[in-house]
Structure formats: structure tokens, C-alpha cells
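Chemist: Sharing a model that was predicted from the sequence below.
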Amino acid sequence: MPRIRFSSRELRLAFDGSSVEFPPAYSTKVEKYWAKINHEGRFFNGPVLSASSIPNENEDSAVHMQLTDYAHYLYAAQDDVNEFDCRAVFSAAVVLTCDNYILLGQMSSHTSAPSQIQCPGGGIELDSDGQLDAKLCCQREVIEELGPDFGEKLERYRPLCMKSGGDLSTVGIFYALRLDMTAEQAQYSFSHHRAALCAAGERPEFDCLHAVKFERRVVAEFVQTNREQVVDYLAPIFLSGWPDVFEATASP
């Protein structure tokens, strides 16, 4: 079960340029697995920032990161022994419409997590100046996955929580994002964005967008009904952490 730490303070990130180092035998395992799963060229072996340490509950320190790659991330995700865990750091948004619906995306079949239902977001990346900004990374991912309207209709955007542990040992930095658009408008905008991507020969990250009424009972029913598809952090954020997520998203 993932651990969730709610906080309204921005989480600091630190990267000293170092890379994760593996013994040759482990690197060989990663390379063989990558060749096996990527023989059709579905994936790109790009850089991944992995957490080497994260702050404890009452600490005000940073998430320290090292550089690895996507091949390591995918191998580590299926390695039951957890020989060299990859705690990939990502940012994601709990998106709430002005008529109180949570927006959740369902991953496309070409991704590494087909049919998974999750919050919009993606891996933390260095910007062109070599700086780290989780908030900007999150906003960029929301725009890329849902469409440009979702970057222009922001009413509120604040830190929400940090997720650690869980099925993939990833570290998630979450923001509460409230939109000045209804669920119907959001669905319409997303469908047009997705159609435009397909027309341009690109493959959208999300097949569809779920709009779930922002009521604890309704969210619980959605999680239970889709328990085989929902990502592991949804229940602890929206159900166990309901008072915190409600305050961060619904309060002025």
C-alpha cells in the first residue's frame, strides 16, 4: 500500500548529476529484458530520475534523485526480488472541475500500463537550464495529456501530497488543480485534443477521460467497480485521505 503524506508546502527536489550504478550482471538482465519487450520499438529508453532518498514525515529536506533510464524502470517494475529498485519520481494532478467532478485518465493500449486509470501526470524532468520544477512538469503533463485548454482554465493550483511505496515503489508529487470548466466542457475539450493528436499521427496517452462526482461515496464506488484498473494510489489519496484532499481541492 502506498504511503501518502499530505502537505500544502512545495516539496524541494535535489539532483547532483550522479547516476545509479549497477554491477555488470544486473545491467545484462536489464538489457535482455528491454530487448524482449521492445522488439517492436514501442518504447523509448529515455532518462528517468529516481529517488535515492525522500524526507521523513516531519522533515523539511528534499527528495534527492539520481539518473537512470526507462529500461531500468520497466525491468525493476516486474522484478519481484527488487534487486535494484527504481523509485522513479513523477508529478501528477488531482483535477477538479468547477461543478465538482474529479477527472481521471485511462491509459492507452500502447503504453506500459494499458487500461490503468490514474491522475494525469508524468515523470519529473530537468528543464533546458538544468533546473527541476515539479509544478511546471505537472502542468506540462496535464496539457500534453488532456489538452491546452486545461492549462488556460486554471482557477487554483496548489501542492497536495507526496506518495511513496506501493506496487512500483515510485515517488509521486501531487498537486490539487481546480478548473474553471465543467465536466462536460472538460470531456469535450479532451475529445477534441485526442482527435487532433490522432490526426497528426501521434498516439495519445489516454484512451478516455473519466469524470467522477467528487463525493466520497461515489469515488469509493468508482474505485471498487474499477479495482482491477485503478492505480494503487487512488484509494489512499481519495478515500483514506478524504478530509485532506477535500480541503485542498474544494476550499477557497
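Modeler: Arrived safely, thanks for sending. These figures come from a predicted structure and were not determined experimentally.

Chemist: C-alpha only now, for contacts and for neighbours.
Modeler: Will do.

Chemist: Helices of the protein, start to end?
Modeler: 24-37, 70-78, 134-146, 149-152, 183-199, 216-225, 234-235, 242-250 (DSSP state H).

Chemist: nearest to L177, of those?
Modeler: L177 sits nearest to helix 242-250 of all those, at 7.0 Å, using CA to CA.

Chemist: still on that earlier bit, please name whichever of the helices of the chain is nearest to S52.
Modeler: Nearest to S52 among these is helix 70-78 (13.9 Å), distances taken as CA to CA.

Chemist: which residues sit against the closest one?
Modeler: Helix 70-78 is contacted by residues 30-31, 33-34, 44-48, 82-86, 88, 168 when judged by CA atoms under 8 Å, 6 or more residues apart in numbering.

Chemist: K135: how many residues sit nearby?
Modeler: Per other CA atoms under 10 Å, the neighbour tally for K135 reads 21.

Chemist: and it, what does it touch?
Modeler: So K135 contacts 91, 175 (CA under 8 Å, 6+ apart).

Chemist: now the one 4 residues further on
Modeler: Going by CA under 8 Å, 6+ apart, Q139 touches G151.

Chemist: so how far is A51 from it?
Modeler: 21 Å (CA to CA, to the nearest Å).

Chemist: mind checking how far L177 is from Y101?
Modeler: L177 is 12 Å from Y101, by CA to CA.

Chemist: The two: which has the busier surroundings?
Modeler: Higher neighbour count among L177 and Y101: L177, with 25 against 21, using other CA under 10 Å.

Chemist: Quick one: neighbours of the residue nearest to R194 when sequence neighbours are not counted, just the number.
Modeler: Spatially, and ignoring its direct neighbours in sequence, R194 is nearest to P204 (6.2 Å; CA to CA, 6 or more residues apart in numbering). Burial of P204 is recorded as 21 neighbouring residues (other CA under 10 Å).

Chemist: Please compare the first structure with the one that follows:
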Amino acid sequence: MTAVGFTEVDWLRLKAAEPPRADPAVTTEVDEYWTHRVLDNPTLFNGPLVAAAGIRFEEAGCDLQWFRSDYAHYLWRQAPGSSEHRPYARTIYVATVARTENGGILVGRMADTTSSPGRIQLPGGNAEPPNDEEFVEGTLRNHAIREFAEEVGMPPPAIRLWAVKTGGVGDIGVVYSTNVCTTDAAAAFSRVRAEQAKHSEFAAVLELVPSPSGKTVSEPVVDYLPVLLDTLFGTQRVAVRELEASVAARV
């Protein structure tokens, strides 16, 4: 794992690349591990996703190369043994930093039915490859909007491209920014949980607000969260509030 970093960008260009050459032994290993994971969690679905082939930063923006992959290759990174040379496991995802009126941000706690139960992360998800349409930054922006609406229960107010995350486990994150009202978000999430409890990605939506008397988040967290908090707040000490219940939650 390498150091996580957020590089602010004004633009993003996407370019298709050739996928790694298929290795029969690798294919067998991926299939066997996927079968094992599905036995543990039958709700998993091997859908398409976008993998990163390379990235190059330029002044105020970056070029990002991608190829088509799938969720089985994404989960393959978690198989026993070294994951350093697993080319299919480095995905491109979108995420949204939703700033609140209290000076904090919204995050979600992943549901038990997901591949990472209990993990704390931003609203978002792995990017999906296009069908026939052009794959551009606007495609990722629309995907970020859709993921936020599905997970939080409401479309985000106007979002803008903010940064690209690199490092950590190797995934490339295209991160957007918006502002939200916690009252609206709490009501929206309560509705979506009532309607889609068994299919919701998030078990809870939390507000993290910087606080000298707060604590560092000790639950399982996505690789970028500590650095994100330092970048936004200059500290990892936060007060945590669960929006749905509108009570303080210890994390």
C-alpha cells in the first residue's frame, strides 16, 4: 500500500487502453475466489466496472487511461497472497464530498450485504464502462450523482469536480464536491432505508464534524478517509452523528 494523496484538478481526460493479456491460471484463480465469495454472500453480483491502466497529472488536470473489467477481478485483490501484481484489481471509482452546514461531511457505513460490511466511506462507487456512448468526465459526474441519490436517498445539489485520489490500495478515485443540508439528507435516507432496506448500500449515514474533543474514527474505514479528513479539516479528530437516528453515535 502506498501513501494516499488528493490532487485537486479542474479537468479530467479519459482514454481507453488495451486490457492486460488474459492468463488462464489467473482466470482460474479469479473464478475460484469469486465462487468462494458468492457462497459467503449470495447477494454479490459480478457486474462490469472500469479498471485503471495509467494516470498522468498535468497542470490543473490529469489524463486517465482505463479498460473494461468486472467485480470478480476487483474482489480478487482480497484473495490470500500478494496483491501487488494483480492488474485487474486497480479500479476507477467516483465519490462525493458532501459538506454540511455544520462544517462537516457526510459518509456512509456499508451494509452487511456488501463486500465490505461496516466500512466507513464517502457516497460513491466503482465506475461502470460505457455501452456505445462516449466515456468522458461528464459520464463519471453523472455516475457520482446517481450513486449519491441511491445511497443517501436524494440527488446531490450541484456538484463540481474537486480532486483525484491516488495511492492506498491502488484504486483511482475521481472525487466531486457539493453542499448539503443535514435535515434534508436525514429525511431522504430514512425514506430510502424504509423502501430498500435489503438492497441499500449504506446501513447508516453519518456526519463527521471536526472537533478538538472528538475521536479518530476507529471502525473499518476506506483507505483514503484519514488523509481526506486531514486534507479538509487539518485533523482526524471528529464528532460523529448518525443522521437517520439524529443521535450521537460513537465511532
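Modeler: Received, thanks. As the structure is a prediction and not an experimental result, all values here were calculated from the model.

Chemist: Drop the TM-score for these two in here.
Modeler: Once superposed, chain against chain, the TM-score is 0.81 (TM-score structural alignment, normalised by the length of structure 2); 227 aligned residues with a CA RMSD of 2.3 Å.

Chemist: number of nearby residues for A199 of structure 1?
Modeler: A199 of structure 1 has 10 neighbours, counted by other CA under 10 Å.

Chemist: Buried residues in stretch 7-14 of structure 2, which are they?
Modeler: Neighbour-count burial for stretch 7-14 of structure 2, counted by 16 or more other CA atoms under 10 Å, picks out 9, 12, 14.

Chemist: measure the residue nearest to the second one when sequence neighbours are not counted to H199 of structure 2 for me?
Modeler: Closest residue in space to L12 of structure 2, ignoring its immediate chain neighbours: C62 at 5.2 Å, by CA to CA, 6+ apart. For C62 of structure 2, the distance to H199 of structure 2 equals 35 Å [CA to CA].

Chemist: higher neighbour count, these two?
Modeler: C62 (19 against 15).

Chemist: one step back: so the residue nearest to L12 of structure 2 is in contact with K15, correct?
Modeler: No: counting by CA atoms under 8 Å, C62 of structure 2 does not reach K15; the two are 11.0 Å apart.

Chemist: Quickly list what's touching both of those two.
Modeler: Counting by CA under 8 Å, 6+ apart, C62 of structure 2 and K15 have no common neighbour.

Chemist: now V94 of structure 2, nearest residue through space, not along the chain?
Modeler: Spatially, and ignoring its direct neighbours in sequence, V94 of structure 2 is nearest to V174 (4.8 Å; CA to CA, 6+ apart).

Chemist: Now for the residue mapped onto the residue nearest to R194 of structure 1 from structure 2: which residues touch it?
Modeler: Aligned by TM-score structural alignment, P204 of structure 1 pairs with S200 of structure 2. By CA under 8 Å, 6+ apart, the contact list for S200 of structure 2 reads 111, 150-151, 192-193.

Chemist: Looking at structure 1, which of the residues you listed hold up?
Modeler: Retained in structure 1 by both residues aligned by TM-score structural alignment, their matches' CA atoms under 8 Å are the following of the contacts of S200 of structure 2: 111, 151, 193.

Chemist: State the number of residues packed around the equivalent of the second one over in structure 1.
Modeler: Just to be clear, that refers to E151 of structure 2. E151 of structure 2 maps onto E145 in structure 1, with residues paired by TM-score structural alignment. Residues within reach of E145 of structure 1, counting by other CA under 10 Å, total 20.

Chemist: Looks like E145 of structure 1 contacts R203 (just checking).
Modeler: No: E145 of structure 1 lies out of contact with R203 (CA under 8 Å); the separation is 10.4 Å.

Chemist: who's in contact with the counterpart of V94 of structure 2 in structure 1?
Modeler: Correspondence of V94 of structure 2 to structure 1, assessed by TM-score structural alignment: S91. Counting by CA under 8 Å, 6+ apart, S91 of structure 1 touches 121-124, 134-135, 137-138, 172-175.

Chemist: which among the contacts of S200 of structure 2 end up buried?
Modeler: If we count by 16+ other CA under 10 Å, the contacts of S200 of structure 2 have these buried: 111, 150-151, 192-193.

Chemist: okay if I get the residues you listed as a markdown table plus distance to D40 of structure 2?
Modeler: Output for these, formatted as a markdown table (distance: CA to CA, whole Å):
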| residue | distance to D40 of structure 2 |
| --- | --- |
| A111 | 15 |
| E150 | 25 |
| E151 | 23 |
| V192 | 26 |
| R193 | 24 |
